[in-house]
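> structure here, sequence nowhere to be found:
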């Protein structure tokens, strides 16, 4: 019975992964890309939620058999069955990651609420990654969902809602990023000013240190390794929303490890202080 339950958790998580990756791609198309001027925003929002899964190249509807999480990609041999366009490997990889996160987070915490809320949180982080990586833009409508599911995940893990400590973290990050935004010319995007304090708030104390260090370390390393030969890093645009999102996900993994290793009492004291 345990094995069946974990299989069901994996299927649920991988299905959510498929949904969120598809949603992220549709947001790019209908709100940032070639169809951003098609009808009003309500029409485009309905299109995102209701249009059946289809090939991005030829528009052909994808049959249910090939929509199976993870395996559907390999059943189709990684190509559209109509136009034979090669599909991205990110589809099965993201589905597998979501399924793994859902099942392993439950294994480590024994909390179904944490497992599900963390999976939804990851989905909305993926949307932020897609929009910022493609257009250097963070979707503000996505932020309340991140805040909601992140707060629920924290509550499920530690049994307490954010307190004064988290508020201080939020205010500290908010003041710091607003200051950078107005003082340093082109040093910070407005989306980062809104997103970074909320992400730090969700990370909480002392995990905000891990969140901050991880995000900027990733940004520096990836930017350095992917730059063109001889290209200066000065003035180079960096999609910090991508690295903030990845860092917040790693932060929640660290929280799970603390919980799993039996150190949650230390963290609960911080939440109650």
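Yep, that arrived. Values in this document were obtained by computation on a predicted structure and should not be read as measured data.
> make it CA atoms for all contacts and neighbour counts henceforth
Fine.
> now do the contacts for the residue nearest to the spatial centre of the chain.
Closest to where the C-alpha atoms of the chain average out (C-alpha atoms, centre = their mean) is residue 125, at 1.7 Å. Applying C-alpha atoms under 8 Å, 6 or more residues apart in numbering, we find residue 125 in contact with 146, 245, 246.
> if we go to 6 Å?
Contacts for residue 125 (C-alpha atoms under 6 Å, 6 or more residues apart in numbering) come out as residue 245.
> one more structure, for comparison:
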């Protein structure tokens, strides 16, 4: 039953992440007005807001105007529920659990915002920074030295790339994003995240160019690949590093 409750809490948090993903980039408050249909502006009732199940029961349509509701809403809820469950299984009742859940939520938010708007909002990164400080004070899960080194080795290479390309190869948001991630992961996992993000982003970029979905002049967000690399490092980073050193 513990697994069910952890997953359930994750889906509820995922529903709130949907609000953040939609409202932050357009400058709306995440508190007011209450949840409403983006088409007819009808206020949503509790039965309309049950994670995943409401979307299925309504067949992906608004109860009041029958406009389509994006599949992304249940997907983010399901993804966040999976994040909570998988992290709970992987970490257990440990001080890292809360830290990794906070980091995971930030990764999900920034992934979808960057995909839609090509930005990584400062307010989300600031939240991640403040949450890190509070967690380190009350639930210390990593040394300050390792955190600062993680932020340094994560952000500085991207900062150099940003300066050398004058912002054409990397955005300032990516630099700050990687710096905040480094605080949570430490220098070893931060380096691994950086390495994996370039590999993942490079492979995806080549596939887009090869299939002509994108051309050389199109911008491709890098934030999602940083986030995916960070997820891999969170769960399997130590094993990957041990495997590599053992070669």
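Okay, I see it. What you see is a predicted model, and the numbers here were worked out from it, not measured in a lab.
> what's the TM-score for these two chains?
Here the TM-score for the pair of chains, by TM-score structural alignment, normalised by the length of the second structure, is 0.81; 239 aligned residues with a C-alpha RMSD of 3.0 Å.
> residue 246 of the first structure versus the residue nearest to the centre of the first structure, what's the distance?
8 Å (C-alpha to C-alpha, to the nearest Å).
> residue 26 of the first structure too?
For residue 26 of the first structure relative to residue 246 of the first structure (C-alpha to C-alpha), the value is 21 Å.
> can you show me the helices along the second structure?
2-23, 53-57, 72-91, 95-117, 122-138, 144-164, 172-210, 223-245 (DSSP state H).
> for the fourth one, buried residues please.
Within helix 95-117 of the second structure, the residues scored as buried using 16 or more other C-alpha atoms under 10 Å are 95-114.
> the third one too?
In terms of neighbour count (16+ other C-alpha under 10 Å), helix 72-91 of the second structure has its buried residues at 73-88.
> and what of the fifth one?
Of the residues in helix 122-138 of the second structure, those buried by neighbour count under the rule 16+ other C-alpha under 10 Å are 124, 125, 128, 129, 132, 135, 136.
> one more: the second one?
For helix 53-57 of the second structure, burial by neighbour count (16+ other C-alpha under 10 Å) applies to 54, 55.
> distance from that helix to the first structure after superposition?
Its matched residues in the first structure lie on average 1.0 Å from helix 53-57 of the second structure after superposition (mean C-alpha distance after the TM-score superposition for the first structure).
> report how many residues lie close to residue 213 of the second structure.
Number of residues near residue 213 of the second structure (other C-alpha atoms under 10 Å) recorded here: 10.
> gap between it and residue 206 of the second structure?
Noted for residue 213 of the second structure: a distance of 10 Å to residue 206 of the second structure, by C-alpha to C-alpha.
> list residues touching both of those two?
Contacts common to residue 213 of the second structure and residue 206, judged by C-alpha under 6 Å, 6+ apart, are absent.
> hang on, the earlier thing: save the helices of the second structure as JSON lines, and put in distance to residue 42 of the second structure too.
Formatted as JSON lines, the helices of the second structure follow (distance: least, C-alpha to C-alpha, whole Å):
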{"stretch": "helix 2-23", "distance to residue 42 of the second structure": "16"}
{"stretch": "helix 53-57", "distance to residue 42 of the second structure": "16"}
{"stretch": "helix 72-91", "distance to residue 42 of the second structure": "17"}
{"stretch": "helix 95-117", "distance to residue 42 of the second structure": "24"}
{"stretch": "helix 122-138", "distance to residue 42 of the second structure": "28"}
{"stretch": "helix 144-164", "distance to residue 42 of the second structure": "43"}
{"stretch": "helix 172-210", "distance to residue 42 of the second structure": "35"}
{"stretch": "helix 223-245", "distance to residue 42 of the second structure": "32"}
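> ok, which of these comes nearest residue 66 of the second structure?
With C-alpha to C-alpha as the criterion, residue 66 of the second structure lies closest to helix 53-57 of those, at 12.0 Å.
> the closest one corresponds to what range in the first structure?
Mapped onto the first structure using TM-score structural alignment, helix 53-57 of the second structure covers residues 71-75.
> then stretch 193-200 of the second structure?
Under TM-score structural alignment, the match for stretch 193-200 of the second structure is residues 211-218.
> give the buried residues for the matching stretch.
Those buried within stretch 211-218 of the first structure under the rule 16+ other C-alpha under 10 Å are 211, 212, 214, 215, 218.
> which one of those is nearest residue 205 of the first structure?
Closest approach between those and residue 205 of the first structure, by C-alpha to C-alpha: residue 211, at 10.2 Å.
> what about the residue nearest to that closest one when sequence neighbours are not counted, how many residues nearby?
Excluding its sequence neighbours, the residue lying closest to residue 211 of the first structure (C-alpha to C-alpha, 6 or more residues apart in numbering) is residue 247, at 5.3 Å. Around residue 247 of the first structure sit 24 other residues, with neighbours defined as other C-alpha under 10 Å.
> can you tell me which residue in the second structure aligns to residue 247 of the first structure?
In the second structure, residue 247 of the first structure lines up with residue 229, judged by TM-score structural alignment.
> was I right about its match contacting residue 191?
No - assessed by C-alpha atoms under 6 Å, residue 229 of the second structure is found out of contact with residue 191, at 10.3 Å.
> quick one: contacts for the aligned residue in the first structure for residue 74 of the second structure?
Using TM-score structural alignment, the equivalent of residue 74 of the second structure in the first structure is residue 92. Each residue near residue 92 of the first structure by C-alpha under 6 Å, 6+ apart is listed here: residue 70.
> and residue 272 of the first structure, by the same measure?
Contacts of residue 272 of the first structure by C-alpha under 6 Å, 6+ apart: none found.
> try it again with 10 Å
Residue 272 of the first structure sits next to 160, 161, 162, 163, 164, 165 when contact means C-alpha atoms under 10 Å, 6 or more residues apart in numbering.
> residue 85 of the first structure too?
Contacts of residue 85 of the first structure (C-alpha under 10 Å, 6+ apart): 55, 56, 57, 58, 78, 79.
> widest-spaced pair of the residues you listed?
58 and 78 (15.1 Å).
> between these two, who's got more neighbours?
Set residue 58 of the first structure next to residue 78 and count neighbours by other C-alpha under 10 Å: residue 78 wins out with 18 against 12.
> could you find the closest non-adjacent residue to the more buried one?
Using C-alpha to C-alpha, 6+ apart, the closest residue to residue 78 of the first structure is residue 87 (5.3 Å).
> from residue 149 of the first structure, how far off is the nearest residue to residue 83 of the first structure once chain neighbours are set aside?
Excluding its sequence neighbours, the residue lying closest to residue 83 of the first structure (C-alpha to C-alpha, 6+ apart) is residue 58, at 6.5 Å. Distance, residue 58 of the first structure to residue 149 of the first structure, by C-alpha to C-alpha: 35 Å.
> thanks a lot, see you next time.
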